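Peer 1: below is the structure, and that's it, no one-letter string:
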């Protein structure tokens, strides 16, 4: 069982969606967590509503600091994925176990749209982009991959449709 940490600055939208999708699609292969460098304190209600609509259990989802995962008593992370460009550029804590790091930057759905329908559409698009990436990850034999090989595949996945310029550029290296 691999541990995956999904990071975003506020830990309220993209990283929360990523955690939920990974845990649902992980099929007993992974345990996903999410966190942020400056957590908002509560998950975005539009994201929670979409997850519930899509059949996810949201009862355990919460906005939390990445410091929870940097201590000696924290679960050892195998993979750390940033989903926002701000978090990708921040100085992250030293993660126990030296996990493979990747950037899957996608646009922030929070605050997009004036109406409930527009906000839902923004979150649905973010969900679609994350789900495609997570399905690509689940298609890999990541448990048996060497760290450099896994890093290369994670970067390739991060450059999929809808990637931010930063995510695409990191994959091109």
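Peer 2: Happy to help now that I have it. These figures come from a predicted structure and were not determined experimentally. Numbering: from 1, shown residues only.

Peer 1: drop to CA atoms for contacts and neighbour counts, all remaining ones
Peer 2: Fine.

Peer 1: scan this protein for its longest helix.
Peer 2: In the chain, assigned by DSSP state H, the helix with the most residues is helix 116-138.

Peer 1: give me the helices and strands touching that one, please.
Peer 2: helix 14-25, helix 45-53, helix 147-158 (3 or more C-alpha pairs under 8 Å, 6 or more residues apart in numbering; DSSP states H and E).

Peer 1: try it against this one:
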């Protein structure tokens, strides 16, 4: 089975998208490659790191990425976790499912 490329997108790639990235990576295992990015970059929120540690998921090594860093990756799914990111979400070529 082909590994899916999944992008989680939010405004600053600091909290919600980072947490979703951690959960998706944890539960998808090797079935998907998970990326997270923002339409801006605000740095990883320490509260997100602490909240994820409560569930036993380590994300302290994550960093904020701008969506433009991933322009050349053929995503299968793009998940936006806030309205602002959904409104600013760039167009991705190919058959990308947007959630």
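Peer 2: Nice, I can see it. Quick caveat: nothing in here was measured; it's all calculated off a predicted structure.

Peer 1: just give the TM-score of the two.
Peer 2: The TM-score (TM-score structural alignment, normalised by the length of the second structure) is 0.88; 97 aligned residues with a C-alpha RMSD of 1.4 Å.

Peer 1: of the helices and strands packed on helix 116-138 of the first structure, which stretch is the most buried?
Peer 2: Highest mean neighbour count of these: helix 14-25, a mean of 23 (counted as mean count of other C-alpha atoms under 10 Å).

Peer 1: which residues does that one contact?
Peer 2: Contacts to helix 14-25 of the first structure, defined as C-alpha atoms under 8 Å, 6 or more residues apart in numbering, come from residues 5-8, 30-35, 43, 47, 51, 56-58, 61-63, 82-84, 108-109, 126-127, 130-131, 134-135, 138.

Peer 1: give the aligned range of the next helix or strand along the chain from it in the second structure.
Peer 2: Per DSSP states H and E, helix 14-25 of the first structure leads on to strand 30-35 as the next helix or strand towards the C-terminus. Aligned by TM-score structural alignment, strand 30-35 of the first structure falls on residues 32-37 of the second structure.

Peer 1: with the first structure overlaid, report how far that stretch is off on average.
Peer 2: Here stretch 32-37 of the second structure, set against the first structure after superposition, deviates by a mean of 0.8 Å using mean C-alpha distance after the TM-score superposition for the first structure.

Peer 1: starting at the chain centroid, how far to that stretch?
Peer 2: 5 Å (C-alpha atoms, centre = their mean, to the nearest Å).

Peer 1: so what's residue 95 of the second structure closest to, chain neighbours aside?
Peer 2: Leaving aside its sequence neighbours, residue 95 of the second structure sits nearest to residue 76 (C-alpha to C-alpha, 6 or more residues apart in numbering; 6.9 Å).

Peer 1: list the contacts of the one you found.
Peer 2: 4, 5, 6, 95, 96, 97.

Peer 1: can you check residue 93 of the first structure too?
Peer 2: Contacts of residue 93 of the first structure by C-alpha under 8 Å, 6+ apart are 66, 67, 70.

Peer 1: the last one touches residue 96, doesn't it?
Peer 2: Yes - at 6.5 Å, residue 70 of the first structure counts as touching residue 96 under the criterion of C-alpha atoms under 8 Å.

Peer 1: from the centroid of the second structure, which residue is nearest?
Peer 2: residue 36 (2.2 Å; C-alpha atoms, centre = their mean).

Peer 1: before we move on, what SS does residue 77 of the first structure have?
Peer 2: coil (DSSP: H, G, I helix; E, B strand; the rest coil).

Peer 1: number of residues surrounding the equivalent of it over in the second structure?
Peer 2: When the second structure is aligned by TM-score structural alignment, residue 77 of the first structure is paired with residue 75. Residue 75 of the second structure sits with 22 neighbouring residues when counted by other C-alpha atoms under 10 Å.

Peer 1: how about residue 75 of the second structure: what's its closest non-neighbour residue?
Peer 2: According to C-alpha to C-alpha, 6+ apart, the nearest residue to residue 75 of the second structure is residue 5 (4.8 Å).

Peer 1: may I ask you to confirm that the one you found belongs to a strand?
Peer 2: Yes - under three-state DSSP, residue 5 of the second structure sits within a strand.
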